[in-house]
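J.: Next one to model:
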Amino acid sequence: MTAPWRIVFDNLAAHYGPQHWWQEDQLGDWLMMVLVQQTNARNVALAMNNLQDVLSVDQLLALTPEELAERIRPARFYLQKTAHLRGLLTWFKEAGGDFAAFSARPADQLRNQLLALPGIGPETADVMLMYTFGKKTFVGDEYARRLSQRIGLGVYKTYAAMHDALQPFAETLTLNEARELHALIDEHGKPQIGYPYDDSFLTTPAVPADQ
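T.: Below is the predicted model of the structure:
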């Protein structure tokens, strides 16, 4: 079941090259995983620019909710995201505030704790697990589900269904490969929305030279 996904990953990697998502700044990248919900990268960049002088957990929590909301206004839904960010950062600080210590926790425990926080759904939790806390996971987002259906590797109607089915495959990858797989699937899927084309070549052992 998972063997064809190795071919898909290898072909995507050869076709697009390394993506290097979420590897700039651990705290900053973590904030962006909340800010990017229901908006685009440009708006997130504007919001992050407004946070450059307060990029520590203590400084962010020292802002009033109103101050934080005003700074992240460009990211849209800023009142909701303010509450979500404050909940996330408060949880992190009260539990020790150390990324290395959090990363040492079992993945299932950490995932359940993230899911208990406001505004953190399964997809966001898995992205955080993988890019912030170094846990291998399969992100069964809309791009992944559409790709799977298009190339005949299964129809998954929900995030959980695909995540659960492909998590064993993610465990066979290195952490960097698991991170790259998610990034590559999304990079490949974005143009497919407006300009779909036949991408069945991804299931062949090697990408044809003319692709």
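J.: When you work out contacts or count neighbours from here on, use the C-alpha atoms and nothing else.
T.: OK.
J.: so where's the longest helix in this structure?
T.: When the chain is parsed with DSSP state H, its longest helix is helix 175-194.
J.: buried sites along it?
T.: 175, 177-186, 188-189, 192 (16 or more other CA atoms under 10 Å).
J.: again, but for stretch 160-177
T.: Applying 16+ other CA under 10 Å to stretch 160-177 flags 162-163, 165-167, 169-170, 175, 177 as buried.
J.: which one of these is nearest residue 83?
T.: residue 163 (27.2 Å; CA to CA).
J.: tell me which element the closest one falls in.
T.: Under the criterion of DSSP states H and E, residue 163 resides in helix 159-172.
J.: what's the answer for residue 43, then?
T.: Applying DSSP H and E, one finds residue 43 within helix 41-49.
J.: Please work out which residues outside the helix or strand following that helix touch it.
T.: Using DSSP H and E, the helix or strand that follows helix 41-49 in sequence is helix 57-62. Identification of contacts with helix 57-62 by CA atoms under 8 Å, 6 or more residues apart in numbering yields 54, 68, 86, 89-90, 93.
J.: Second chain to compare with the first, below:
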Amino acid sequence: MKLLKTDGIVIKKVDHSEADRSLTLFTKNFGKININISGIRKSKKRHLNGADLFGVSNFIFYKKEDYYILSSFELNETFFDLRKDLEKLNISFHILEILNSVLVENETRIGLYKLLLNSFRFLDKNNKPIKNYLLLGYFLLLLIQGEGIMFNINDGLYFDIENSIINDLPTFNKLTEIQKIIISNLFDKKINDIVSLDPSVDDAKSIILLLEDYMNYHLNLKINFKEFF
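T.: As a prediction, this is how the structure comes out:
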């Protein structure tokens, strides 16, 4: 029996029977995997936060037929401040929903793993709501790039989702000037330039909805920011 070892983040959990739990992990070395933990909810020897959502742990496990079985784990991070703030928590839940929709099992994506970890670290410490929503927009944009469905930004304020372009040809999705600036600066990773413009949270939310509509169209997803806010 070969033991496997990796850092991982819990992105989904399902409790069953009186003591068992199934976890979906996004791991650094093995990508998205499902793992079973027997007796975890009755165990006094294991730190339950390591087997809860947002928990970052070092996992040791083995594979039996088509299943991964946990041998042991050690908690590394748990993001206590994030868990105490409802708005941050909802943003984090939504990020997990998106990842569970996008990730393919056993596909290693180290860059995306690091992005998720850094996103939770940022949300855990940041106290400016607008930055939390901009973080979600930035996360979505990097996912769009990572999935190979990036759109072009030209002159004009119309977001043509079907043809992957912002230009001056009228479509249903017309941006405001500030919304286009937000998208352009997210694309260029200029978050502080966006904050200096003092955009509203509603402007940031509108960008999130547009980016999700874009992802839903091109990746055949059903992610919905409105379900969390």
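J.: Give me the TM-score for these two chains.
T.: Overlay of the two chains. TM-score (TM-score structural alignment, normalised by the length of the first structure): 0.30; 119 aligned residues with a CA RMSD of 6.2 Å.
J.: still on that earlier bit, buried residues of the helix holding residue 43 of the first structure, list them for me.
T.: Residues of helix 41-49 of the first structure classed as buried by neighbour count (16+ other CA under 10 Å): 43-45, 47-48.
J.: Just the closest of the residues you listed to residue 144 of the first structure, please.
T.: Lowest distance from residue 144 of the first structure to these (CA to CA) belongs to residue 44, with 22.8 Å.
J.: Contacts only, for the closest residue to residue 82 of the first structure other than its chain neighbours.
T.: Distance criterion CA to CA, 6 or more residues apart in numbering; nearest residue to residue 82 of the first structure, sequence neighbours excluded, is residue 69 at 5.5 Å. Going by CA under 8 Å, 6+ apart, residue 69 of the first structure touches 78-79, 81-82.
J.: can you give me the helices in the second structure?
T.: Secondary structure of the second structure (DSSP H): helices located at 80-84, 86-102, 110-125, 129-146, 177-187, 191-196, 201-219.
J.: The longest one packs against which elements?
T.: For helix 201-219 of the second structure, the contact count by 3 or more CA pairs under 8 Å, 6 or more residues apart in numbering; DSSP states H and E identifies helix 129-146, helix 177-187 as packing neighbours.
J.: For residue 211 of the second structure, which of the ones you listed is the nearest?
T.: Per CA to CA, nearest to residue 211 of the second structure of those: helix 129-146, 6.8 Å.
J.: Quick check: buried residues in the closest one?
T.: Of all the residues in helix 129-146 of the second structure, those buried under the rule 16+ other CA under 10 Å are 130-144.
J.: same question, stretch 7-14 of the second structure
T.: The neighbour-count check on stretch 7-14 of the second structure (16+ other CA under 10 Å) flags 7-13 as buried.
J.: so where do the helices sit in the first structure?
T.: Using DSSP H, the helices of the first structure run over residues 3-16, 26-35, 41-49, 57-62, 65-71, 78-94, 99-103, 107-115, 122-131, 142-150, 159-172, 175-194.
J.: Tell me which of the helices of the second structure lies nearest to residue 22 of the second structure.
T.: Minimum separation from residue 22 of the second structure across these (CA to CA) falls at helix 86-102, 14.5 Å.
J.: Kindly indicate which of the buried residues of stretch 160-177 of the first structure lies nearest residue 131 of the first structure.
T.: Among those, and counting by CA to CA, the member closest to residue 131 of the first structure is residue 175, at 9.0 Å.
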